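[1] Pasting the sequence and the predicted coordinates here, then a few questions.
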Amino acid sequence: MIDTLLAGALDAKETGDLTEGHRLLGTALRHCAGDPALTARVQAVMVALLTASGRTAEALVLADRAEPHLAGADLERLSLHRSYARASQGKVDRPARPGSDDPVWRAARFMANGISLAQAGRFQAAESALGAAASLAARTGPRRLELMVRHNEAHLAGLRGQFSRALGIFAEIAPEFTGERRAQHRLDHASALLAAGLCGDARELLAETVGAAARAGFAADAATALLARAEAELACGDAALAAESAREAELAFAAQSRPGWEAQARSVLLRAQAARGERSASLLVSVRTTAARLEAFGWTDPALRTRVEAALAFPAEPDLLPRPVTAASAALRLRAYRTTAHVHWARGEETQARKALRDALRTAASLGASGDSVELRGVLGGACADLSPLAVRLARTDRELLELEELRRSILFPAPARRPPTGRLSGRARALSTGAATTRPTVTTSDLLAGLHGIGLLELVRAGDHLLALAVRDGRVRRAALGSYDAAVRETRLICAALTRAMTDGSSPATPIASLRTRFAPALTLLDGLELVIAPTGSLYGLPWTTVTEAPFTVVPSATAWLLAQERRAEPGPVVLLSGPGLRHTDSELASIAALYPDARIHTDAGALAGARLAHIAAHGVHLHDDPMGSHLDLCSGPLTGHDLNTLEPPPSVMVLSACDTGQGNDLPGLPGILLSVGVRTVIASVTPLPDAAAPALMADLHRHLSDGATPTAALAALPRTPGRLGLQSYGAGT
């Protein structure tokens, strides 16, 4: 009888009927007949319901009262409910061994451990704990337990910056959640949306959550959703509404005896007031008090976030300058370093600003390299966009600016976690790259300058609307001003349109070509007569660089990426040819190419790409800006995504993409950038649409040079300079 009532109370809580849950527990207590062990079992379940109702202090008192009378599985269950109550107060318990033989409660303990580990930034350990929970849930059920494991897997993915995966799982499981779980699902879903930069979507979801949780009596979740809504409103730039939501959340937390959360709501309120321009003495006092309270509660991230915003609002106050601590999340340490750099610069403290700038870039690069999330790197790159103008001002030499720019680029395109051969790198880089296969090699500026011997580097730097070029020749770095970045982007769009038009009506693209050559002449003159490595920036990855220079060249995400691609082993495998649907001339295109290589084979299975020395794919490509690794080539056998390519071991050495404008991209250069990131040495693709009818002849001409032993850059340079060819270019090693 007692077991049935307790199970019913927990089911009522899960489905959103707290009133029914409390009624069932009242009935259970009457059946205990004064038995302390039975009473304690009822009280353990009541801890969970009281916490959900926002009565956290009562819940913890009840947990202490019940604990002496419980043992074994019952004590384990109480421990989990107490952890829930403590988390509601803002205190995350350390991971603990499962103490129950019941597979459902063992799975619950593994989930609690996974959440605790994830919050501490120990993502691999968290993944292992959730994997154990998933295994138990799959074997024993119920479905509700499987859903909670999936929910926590999505939450972990969001914390790791795998936003597409996180949002996909949240959307997939959302229809199956009800009651309290629906509120908690929406809270974590909104957290992932905010981290991905989708503050408007998060704000809308949280507005629904606040009302639904309050109506169902889940006061704790309603207050937490109010606070999250305030954060979303602040991220959307609506400081006035954020202040109102934060004030309401603060009052709710105070009524629920949740002092840690109350201090966090006060922090959001103060940040909103600062965002509205308030700079009063009372605000300054409140900031100091609130940051100290949060630190006392052990809430490192909110405390540091409070100091970060305060330092920007009150730059003259030395004690507010944030000091990043190891216990804070890497993302928040990055924010603190960025703030510190700007504050020191505003004070005229260049040495300190320079150090903080380097710390910020290194933290962002380390965070981006810690996983395989291209989306996270994009968010980090956007977060650090304000550091480029600062780097231009703070760099004492052009060489130092190159070093800072390469560090910034490593955020978006970290060194691949593969062990490169040791041909061209210096002794130090060689030593650093010969460890385990998962070790990312370190390349210094000296390594770069030595590796560029006889080759010119053109690396673009954007500082606001100012466009600069760093030209490297014979170990010397020189800077050239190239005017307006926005104007260069407009000229890029004009030349792409002019080349597309010229392919259809024979018109001349001479005027936009002349304009571009004039813009880049100050930098290219410094590199006259050299083969080039070109590292664009932003939308200038979409520029057909053949219109600017007649020298052989390859386009790269960074000079470091080029040097490491040079070191990657060329695969000795066959030539693999694949095609996609909707292109009328692919049969003749592939047949003419196959005739040039004795070992060429036309395949339908993308798995044949593994180990190919050369792959030619005649298929349309789709680049997804919001899901880069989901970008794909449309093959006859189905889409070939970045995720699919990442499983190829080893990937092809050289890939030629012959259809449409598969070279287009921004910062991380589209499909070529994805291919380079998974280990392809060189990609040939076009930044302008390549007409289906013109592709066979152009590709046959290109492959005649490649089959004769020419490098990709040399083969491209030998082609006639027709409008269709001008958009075709090499990415990566170029060899």
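    Good, I have the coordinates. Numbers count the residues shown, from 1 in each chain.

[2] CA only for contacts and neighbour counts going forward, please
    Noted.

[3] what sits against residue 265?
    Residues counted as contacts of residue 265 (CA atoms under 8 Å, 6 or more residues apart in numbering) are 227, 246, 247, 249, 250.

[4] Can you lay out the residues you listed as TSV showing neighbour count, secondary structure and distance to residue 77?
    Conversion of the contacts of residue 265 to TSV gives the following (neighbours: other CA atoms under 10 Å; DSSP: H, G, I helix; E, B strand; the rest coil; distance: CA to CA, whole Å):
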residue	neighbour count	secondary structure	distance to residue 77
227	30	helix	29
246	30	helix	34
247	20	helix	35
249	28	helix	30
250	27	helix	31
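
[5] how much distance is there from the strand or helix carrying residue 248 to the middle of the chain?
    Element membership of residue 248, judged by DSSP states H and E, is helix 239-255. Remark: helix 239-255 is offset 30 Å from the chain centroid, using CA atoms, centre = their mean, to the nearest Å.

[6] returning to that earlier point: name the nearest of the contacts of residue 265 relative to residue 410.
    residue 227 (34.7 Å; CA to CA).

[7] quick one on the thing from earlier: and the angle from the helix or strand that the helix holding residue 248 is followed by to helix 239-255?
    Using DSSP H and E, the helix or strand that directly follows helix 239-255 along the chain is helix 259-275. Here helix 259-275 runs at an angle of 160 degrees relative to helix 239-255 (axes from the mean of the first three to the mean of the last three CA atoms, to 10 degrees).

[8] Which of the residues in helix 259-275 are classified as buried?
    Using 16 or more other CA atoms under 10 Å as the test for burial, helix 259-275 gives 259-275.

[9] Next secondary structure after that helix?
    Next element after helix 259-275 (DSSP H and E): helix 281-296.

[10] From the contact counts, what lies against that following helix?
    When contacts are defined as 3 or more CA pairs under 8 Å, 6 or more residues apart in numbering; DSSP states H and E, helix 281-296 packs onto helix 259-275, helix 300-313.

[11] what comes up buried for it?
    If you call a residue buried by 16+ other CA under 10 Å, then helix 281-296 has these buried ones: 283, 284, 287, 288, 290, 291, 292, 293, 294, 295.

[12] do the same with stretch 461-469
    461, 462, 463, 467, 468, 469.

[13] Which residue ranges of the stretch 601-735 of the chain form helices?
    For the stretch 601-735 of the chain, the helices defined by DSSP state H, counting those that start in this stretch occupy 642-646, 670-677, 695-707, 712-717, 723-726.

[14] same check, this time on the stretch 301-450 of the chain
    Going by DSSP H, counting those that start in this stretch, the stretch 301-450 of the chain shows helices at 330-346, 350-369, 374-383, 387-394, 398-412, 427-432, 445-451.

[15] Any chance of TSV for those helices, columns mean neighbour count and distance to residue 490?
    Converted to TSV, these look like this (neighbours: other CA atoms under 10 Å; distance: least, CA to CA, whole Å):
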stretch	mean neighbour count	distance to residue 490
helix 330-346	22	30
helix 350-369	21	29
helix 374-383	21	21
helix 387-394	19	21
helix 398-412	22	23
helix 427-432	15	40
helix 445-451	18	32
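
[16] this is the comparison structure:
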Amino acid sequence: MTRARDLHQRGLNALNRGRPLLGARAFRAGLRIAPDDVRLLNSLAAAEAALGNTGQGFALLDRADQLATPETAGLLRQQRGLLLILVGRMDEALVCLDQAIPLLRRDPLVLARTLLNRAMLHQIAGRVRPALADLERCERLGRELGLDRLVAKAVHGRGSCELLAGNIPAALRDFDRARVVYESHADGMLPVVAVERARALLAAGLHSDAATELDYALARFPRTRMDQEHAEALLTRAQVALAAGDLTAAKTWASRAESRFRRRGNETWAAVAAVTKVRAEFKSGKRLGVVAAHAAELAGRLTDLGLQNDAEAAELVAARACLARGDIGKARGHIRARSGPKSLPETRLMRRLALAELGAATGDRRAIFANARAGLDLLRDHRSRVGSLDLRTTTTSLGRELARAGLAAALDHGSPAVVFGWLERSRAQAFRFQPARPPDDDDTVEAVAELRQLAHQVRTAELAGKPDADARRRCAQLERVIRARGWQAEGTGEHFADATFGQVRAALGDATMVSYASADGRLWALVITSARARLVRLGSLATVSESLAKLHSDLDASCGRQLPAALDRVIKASIQRRLEALTRELVEPVRPMLGDSDVVIIPTGALSAVPWGLLPDMTGRPVTVSPSASTWLAGRGTELSAPSRWLFVAGPDLAHADDEVLQLAKVYGEGAVLLGPDATVASTLQALDGCTTAHFAAHGHHERENVLFSRLDLSDGPLMAYDIHQLQSAPAHVVLSSCDVGQTVVRNGDEILGFTAALLYSGTKTVVSSVASVDDDAAVDVMAAYHRGLLQGRRPAHALADATLIQPLMPFVCFGSS
């Protein structure tokens, strides 16, 4: 019998490591020695269920029940409860686990595992408090027993509850804590926790990162033979594809998940997968009558199965499909009077969207505004709870649709004040929160240091014409690690109020604000002065985006190059055509209201990359570009300090950097000047913190794929956008005179990321930078003229307007408030 006990323990170890196939082999070997051993039968039932053989699992439990003793009764009840969970019979499972727990007081190990399973059951049903109570008790028992793996699973479960409650940073922290233990004690659980991380990232709107986690998990599940978890990963992959707008992939993944659940006999999870597939079918806009009927049928099935949240989500799909077909009566019947107490945030958002769409269908503008506003308020509350800028600047697909519904109704209404309110409610919301510093724990600090050293190595290799592919791959890996650590930062829960229409008009003085918006592929301009406001319909966003892309290509082609005369004339003529096209689309329709006033531009989407000063109407005119009217007004509330603490930094491998910085230092007199080997990241950050004016003449790199790591090259490595958020007191005014680090990546909701954006988020009031490549030689005189203007008391936008007149095609933009 000693041999049977050894085999049983070996099987349990394999099962707890997430290796059910190895566990099943050990249990079967033990049963060949001791065929009536209840514990071996019980454990083999668990292994068979994990492998997808639930029928065999129940048969083994039935056999074990016939051999049960008072000492094993609790063990068998808890195992039956677990199998019932795996086949979706939740109510029966809860009864079994409730019966088992009082019987297991003398077996703390099995009791802890049973609490873990009951917590999972509570979590699936949306009962967060009882789930957390069971997990706390399980974790305590695990620590008393010295079982790190069990403690990790309890922490893992707590992360799932935090995710259910909407606390994404806390969930990610718990998942990472569990993952560290799994790496050394339960590697088979790594794909399971990867799926949970993917769910958290999906909830945050980071679809690409979620897909990466899932691809890792899906590649490993076949080795572990964890069939239920594999099916759940397929379902989550479908949900990620749906959120990313890849409807074909969403339907394919959901179908695969549904088939796998059905093979397991799990009709509950199969129905949830079917809802995901029908949501993708609705999004495709085809066969909406069939979609509505199927969604309604699924809602009834899910209600019978006790999954009220999923049932409500299915009903809302049916309602929206009916609305799209014009069947308002049926749509009303599918929208509940109120969401249930266990409805998830996504379902509550979907209900608000359905009610807004119902308002649009019935001409009830008040209902549109009320429901779109309530939904966006829910999203703002969610954003206030995260500290990572990466998470704050993401928007869920439902959030985009809510904002679109509110703005469309506002544009239809036509009131400038109403349109203004909806623009401010739905754009650049990340600026409404206090800046949060990135994590500065030892692991993160070490990763950042390694990234800086390797990035410097990559840059050196590139300049030598010998690219270092291995170092580049390691840099990408470190960037992912640092971003992931940042996601765990929590916000304060507080936010700043949006600016009101009246406040902005009062602050404009003699200036004119042009706030651009897009809806259904068309651009609009809301033109505001202190005396009047007007909503102007413009042309196609696609047309403007195409002209802008071609302009950038031409500017890059002509920048700082000695081209053959004929080619130079062709490119210059092309640039003028692109500028004229942009003028026709963006400026001519609003020209009557501009006069000769200063202009404040609030761009949308691709318009963040317009070199406004090159447009004929704007040349020589003070222009300030800000992410939102609220951001502009907040900056105006604090007058730009007169230059007192100056910083001038020259980066390496830039021919005129030293001359530019030394020339500016003469203009200012005293100030910190960092040249050559003195221009390190550490010395720059120290001098930058709290200074009034900083000027960088350094190569910059706008990282479109990972904008938190857009950077300036310094002597010992890059100064990254990530580093800017570490500043205790951001510089009031920053000038970036080289390259194109004024460019940004614009996420949905006009959320911006990049080096310039990092400065603005950190509290810098004004940033002057370029949205296209700059001729560094020609920029020296422009920058000298600009700083002389500042010292003469001119505001940045005025000083820049004058300075750029001395050189053609200088694509500098004054960002923020001026």
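    Received it, and whenever you're ready, just let me know what you need. Values in this document were obtained by computation on a predicted structure and should not be read as measured data.

[17] just to revisit the earlier point, and the two most separated of the buried residues of stretch 461-469 of the first structure?
    463 and 469 (11.0 Å).

[18] Residue 352 of the second structure touches residue 372, doesn't it?
    Yes. Using CA atoms under 8 Å, residue 352 of the second structure is in contact with residue 372, at 6.5 Å.

[19] Give the burial count for the residue lying closest to residue 235 of the first structure once chain neighbours are set aside, as a bare number.
    Nearest in space to residue 235 of the first structure, with sequence neighbours left out and distances taken as CA to CA, 6 or more residues apart in numbering, is residue 199 at 6.2 Å. By the criterion of other CA atoms under 10 Å, residue 199 of the first structure has 23 neighbours.

[20] what residues are up against residue 199 of the first structure?
    193, 232, 233, 235, 236.

[21] Mind checking which of those residues land in helices?
    Per DSSP state H, helices hold the following members of the contacts of residue 199 of the first structure: 193, 232, 233, 235.

[22] By neighbour count, which of the residues you listed wins?
    Going by other CA under 10 Å, residue 232 tops those with 27 neighbours.

[23] wait, what's in contact with the aligned partner of residue 531 of the first structure in the second structure?
    Taking TM-score structural alignment, the alignment pairs residue 531 of the first structure with residue 598 from the second structure. Taking CA under 8 Å, 6+ apart, we find residue 598 of the second structure in contact with 510, 511, 512, 621, 622, 623.

[24] Return the mean post-superposition distance for stretch 220-231 of the first structure against the second structure.
    When the second structure is overlaid, stretch 220-231 of the first structure sits 3.3 Å from its aligned residues on average, using mean CA distance after the TM-score superposition for the first structure.

[25] Please compute how far that stretch lies from its chain's middle.
    On CA atoms, centre = their mean, the centre of stretch 220-231 of the first structure falls 25 Å from that of its chain.

[26] Repeat that for stretch 722-735 of the first structure.
    For stretch 722-735 of the first structure - counting by CA atoms, centre = their mean - the centre lies 29 Å from the chain centre.

[27] Now that stretch: buried residues?
    Neighbour count says stretch 722-735 of the first structure has 723-735 buried, by 16+ other CA under 10 Å.

[28] Just put these in CSV and tack on distance to residue 661 of the first structure.
    Formatted as CSV, these follow (distance: CA to CA, whole Å):
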residue, distance to residue 661 of the first structure
723, 13
724, 11
725, 12
726, 12
727, 8
728, 9
729, 11
730, 13
731, 14
732, 17
733, 20
734, 19
735, 22
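
[29] Format the helices of the stretch 301-450 of the first structure as CSV; extra columns: distance to residue 34 of the first structure.
    Shown next, in CSV, are those (distance: least, CA to CA, whole Å):
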stretch, distance to residue 34 of the first structure
helix 330-346, 52
helix 350-369, 56
helix 374-383, 56
helix 387-394, 67
helix 398-412, 63
helix 427-432, 69
helix 445-451, 77
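
[30] Of those, which is nearest residue 478 of the first structure?
    Closest among the helices of the stretch 301-450 of the first structure, using CA to CA: helix 398-412, at 5.9 Å.

[31] other SSEs contacting that closest one?
    helix 350-369, helix 374-383, helix 387-394, strand 476-484.

[32] Let's see that with 6 Å instead.
    helix 350-369, strand 476-484 (3 or more CA pairs under 6 Å, 6 or more residues apart in numbering; DSSP states H and E).

[33] can I get the ones you listed in JSON lines with distance to residue 170 of the first structure?
    What follows is these, written out as JSON lines (distance: least, CA to CA, whole Å):
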{"stretch": "helix 350-369", "distance to residue 170 of the first structure": "23"}
{"stretch": "strand 476-484", "distance to residue 170 of the first structure": "42"}
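
[34] who wins for proximity to residue 439 of the first structure among those?
    Closest among these, once you apply CA to CA, is helix 350-369, at 10.4 Å.

[35] follow-up on the earlier one: closest to residue 576 of the first structure among the contacts of residue 199 of the first structure?
    Checking the contacts of residue 199 of the first structure one by one against residue 576 of the first structure (CA to CA), the nearest turns out to be residue 193, at 40.4 Å.

[36] tell me, how many neighbours does the nearest residue in space to that closest one that is not next to it in sequence end up with?
    Leaving aside its sequence neighbours, residue 193 of the first structure sits nearest to residue 202 (CA to CA, 6+ apart; 5.5 Å). Residues contacting residue 202 of the first structure under the criterion other CA under 10 Å number 28.

[37] Hmm, residue 202 of the first structure is touching residue 188, no?
    No. Between residue 202 of the first structure and residue 188 there is no contact under CA atoms under 6 Å: 9.9 Å.

[38] which non-adjacent residue is nearest residue 678 of the first structure?
    Nearest non-adjacent residue to residue 678 of the first structure, counting by CA to CA, 6+ apart: residue 646, 5.2 Å away.

[39] That neighbour maps to what in the second structure?
    Using TM-score structural alignment, residue 646 of the first structure lines up with residue 725 in the second structure.

[40] how much space between its match and residue 745 of the second structure?
    Distance of residue 725 of the second structure to residue 745 of the second structure, given as CA to CA, to the nearest Å: 17 Å.

[41] now do residue 752 of the second structure
    On the measure of CA to CA, residue 752 of the second structure and residue 745 of the second structure end up 6 Å apart.
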